[in-house]
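Q: I would like the atomic coordinates for the input below:
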Amino acid sequence: MLRTLTTAAAAATALMAFAGNAAAQEAPWPGGTVSFAAGAATDNRSKDVSKSDGEAYVWGEAEWASASGLFYAGTGLETIKSSTGSELEGKIGAGFTPDVAGFDLDLNATFKQQFNADPGADDDAWEFTADVKRSIGPASGRLRLQHSPDGTGSTEAWTWYEARIGWDFTSKLEATASIGRREQDNSVDYTGWNAGFTYALTDNLEAELRYHATDADVPGEQYADALVAGLSIAF
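A: Take a look at the predicted model:
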C-alpha cells in the first residue's frame, strides 16, 4: 500500500506541473472556452470496479465548452490495466446540457480506444450517457443511465443504472454516495456502491477519499472492495 500511495503522489506532482504549463498556454477559443484537468489516485475505479487491477493511475483531459454552456466536447487519457493487454486508454466525446423543468440534463456520447492492445483484441467502444441532476440548497441528486452496444475485451453490450445523492457541508467539503447496477452480456452482472468526500484544498486543487464495493464474487482486484485516495487539479 505504501508503494502504491508513493507512486500516486509522485504521479500527481508531475501531472500538476503539466496542467500548470498547459493552463499558461491557454488562448481564446472561438465560440467558447477551453479548460484542462489532471490527476492521480491509488486505483482507477469506474462503476465501482477497478480498471487498473488495484494499482495507482494517472489521467489528464481537455474540454471545450460553448459560450452558452449548452454544448461541450473533450478528449482525455488515463492509465489502465486491461484484459486486452492495454495500459493506456484515450477518449473523445461531446455532450449537450439543457435545463428542463428545473432539472439539469447531460446527454453525451464518448468513443474510447485502448492503445497497444493484444492483436485481435476488441480495443474500442462507444458509450452513451444520460444524466438528470437537481440541487436544492446544500443537497443534490443525480440519476444516470449509461449504455454501450459493445464493450472492450470479451464484454459485449452493457447497461449501467445509478442513483447518487450529495451534501455540501461547506463551500469546500462535499459528501456523496451512490449505488448502481451493471448488466453485461458475456461478463459479470453486479451491484456496486460507493461513498466518500471531496475537499477543495485550493480553488484549483481537490482531494478525494472514497470507498468502493460490489457484490460480485470474483477473485482478484477488479471487483474487490477498496478505499481510494486521489488528487485532481483543474484550470
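Q: going forward, measure contacts and count neighbours with C-alpha atoms only.
A: OK.
Q: can you tell me how far the residue positioned nearest the centre of the chain sits from V34?
A: Centroid-nearest residue in the chain, with CA atoms, centre = their mean: S46, separated by 6.3 Å. According to CA to CA, to the nearest Å, S46 stands 25 Å off from V34.
Q: give me the number of residues near the closest residue to D217 other than its chain neighbours?
A: Of all residues not flanking D217 in the chain, Y223 sits nearest, at 7.7 Å (CA to CA, 6 or more residues apart in numbering). Using other CA atoms under 10 Å, Y223 has 24 neighbouring residues.
Q: and Y223, which of the three is it?
A: coil (DSSP: H, G, I helix; E, B strand; the rest coil).
Q: got it, and N21?
A: The three-state label given to N21 by three-state DSSP is helix.
Q: what sits against it?
A: With contact set as CA atoms under 8 Å, 6 or more residues apart in numbering, N21 has no partners.
Q: doesn't T110 make contact with K91?
A: Yes: at 6.6 Å, K91 and T110 qualify as touching, with contact defined as CA atoms under 8 Å.
Q: Validate this expectation: A213 resides in a strand.
A: Yes: looking at A213 with three-state DSSP, it is inside a strand.
Q: Second input sequence below; structure requested for side-by-side comparison:
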Amino acid sequence: MLRTLTTAAAAATALLAFAGSASAQDAPFPGGSVSFALGAATDNRSKDASKSNGEPYVWGQAEWENGSGLFYAATGFETIKSSTGSELELEIGAGFTPEVAGFDLDLNATFKQQMDANPGTDDDAWEFTADVKRSIGPASGRLRLQHSPDGTGSTEAWTWYEARIGWDFTSKLEATASIGRREQDNSVDYTGWNAGFTYALTDNLEAELRYHATDADVPGEQYADALVAGISIAF
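A: As a prediction, this is how the structure comes out:
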C-alpha cells in the first residue's frame, strides 16, 4: 500500500505541477481550457461496489475542454485493491456533450489500465458511457448506460443501467440518490443504490457524504453496505 500511495502522490504532484505551468501561460491550449481535480475518500465506490476493498483511496484527474464545450478529453488515476493484484489504475478517455431537445447528452469512451498487475491477469478494459441529463429549477435527473466488452480480472462483458435524481437545496448543498443494475458475464449480477449530500466548502473545495448498498450476497467488503465520506478540490 505504501508503494501505491507513493506512486499516487507522484501522479498528484505531476498534476499540480502541470496545473501551475498551465496557469502561468496565457493560452497553453488554444481553443480550449484545462481543469484539474484531486480527491480522497474513505472507500473507492464504483457502481456502488468497492474497488478498494473498503479501504481509503486517492484520485486525480486532468481534463481538457474545447472552446465550445462540446468536446473534452481527460486522464486520471485512482488507487484500488484489485483481484489482479494491482493497487493503481490509470485511465484516459474522450467524449462529447451535445444538447438534443432540451436534454444534455454525454457520450464518452475510456480506456483503463491497472498497473503492476499479476502476470497473466486481464489488467485493462474499455468502458463506453452514455448519459442523458435534464435540470428544471433545483431538480435534476440523469439516466446512464455503461458497457464494457471485456472487464478487468475474470469479469468479461458487463452492462450498467442507472437512474439518478437530485435536488439543490442551496447554491452549496445538493442531495442526490440513484439506483442501478449491473449484469456481468463470469461475475456477480446485482442491484445497487446510493444516496447522499455534497457541500461546497469553498468555490474549489467540496465535501461529500454518501451511503452505498447492494443486494449482492457475497462475503467481504466489495459489495457490503458502507457510509463513505470524501473531499475533493478543483482548479
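Q: TM-score of the superposed pair?
A: Taking TM-score structural alignment, normalised by the length of structure 1 as the basis, the two superposed chains have a TM-score of 0.92; 225 aligned residues with a CA RMSD of 1.9 Å.
Q: returning to that earlier point: now check structure 2 for the residue matching the residue nearest to the centre of structure 1.
A: Superposed on structure 2 with TM-score structural alignment, S46 of structure 1 falls opposite S46.
Q: and stretch 86-100 of structure 1, which residues are buried?
A: S86, E87, L88, E89, G90, K91, I92, G93, A94, G95, F96, T97 (16 or more other CA atoms under 10 Å).
Q: now do stretch 53-63 of structure 2
A: Using 16+ other CA under 10 Å as the test for burial, stretch 53-63 of structure 2 gives N53, G54, P56, Y57, V58, W59, G60, Q61, A62, E63.
Q: Sort out for me which of these are in strands.
A: Among those, DSSP state E puts Y57, V58, W59, G60, Q61, A62, E63 in strands.
Q: could you list every residue that touches the second one?
A: Same thing as V58 of structure 2. By CA under 8 Å, 6+ apart, the contact list for V58 of structure 2 reads A8, L38, G39, A40, A41, E78, T79.
Q: That one -> structure 1?
A: Counting by TM-score structural alignment, V58 of structure 2 lines up with V58 in structure 1.
Q: Quick check: closest non-adjacent residue to that match.
A: A40 (4.2 Å).
Q: Provide a list of residues in contact with that neighbour.
A: Listed by CA under 8 Å, 6+ apart, the contact partners of A40 of structure 1 are A8, A9, A11, A12, L15, A56, Y57, V58, W59, G230, L231, S232.
Q: From T202 of structure 1, how far off is the first one?
A: Relative to T202 of structure 1, A8 of structure 1 is positioned 19 Å away (criterion: CA to CA).
Q: which of these two has more neighbours?
A: Neighbours were counted for A8 of structure 1 and for T202 using other CA under 10 Å; A8 has more, 24 against 10.
Q: Kindly confirm my reading that that one is in a strand.
A: No: the assignment for A8 of structure 1 (three-state DSSP) gives helix, which keeps it out of a strand.
Q: My read is that it contacts W59, right?
A: No: if you go by CA under 8 Å, A8 of structure 1 and W59 don't touch, sitting 11.0 Å apart.
Q: wouldn't T159 of structure 2 be in contact with R144 here?
A: No: T159 of structure 2 lies out of contact with R144 (CA under 8 Å); the separation is 10.5 Å.
Q: how far away is the residue nearest to D217 of structure 1 from A216 of structure 1?
A: Relative to A216 of structure 1, and taking CA to CA, Y223 of structure 1 is found at 6 Å.
Q: Same question for G137 of structure 1.
A: G137 of structure 1 is 36 Å from A216 of structure 1, by CA to CA.
Q: So the two - more neighbours on which side?
A: A216 (16 against 7).
Q: And the helices in structure 1?
A: With helices called from DSSP state H, structure 1 shows them at 2-24.
Q: That concludes my questions; thank you for your assistance.
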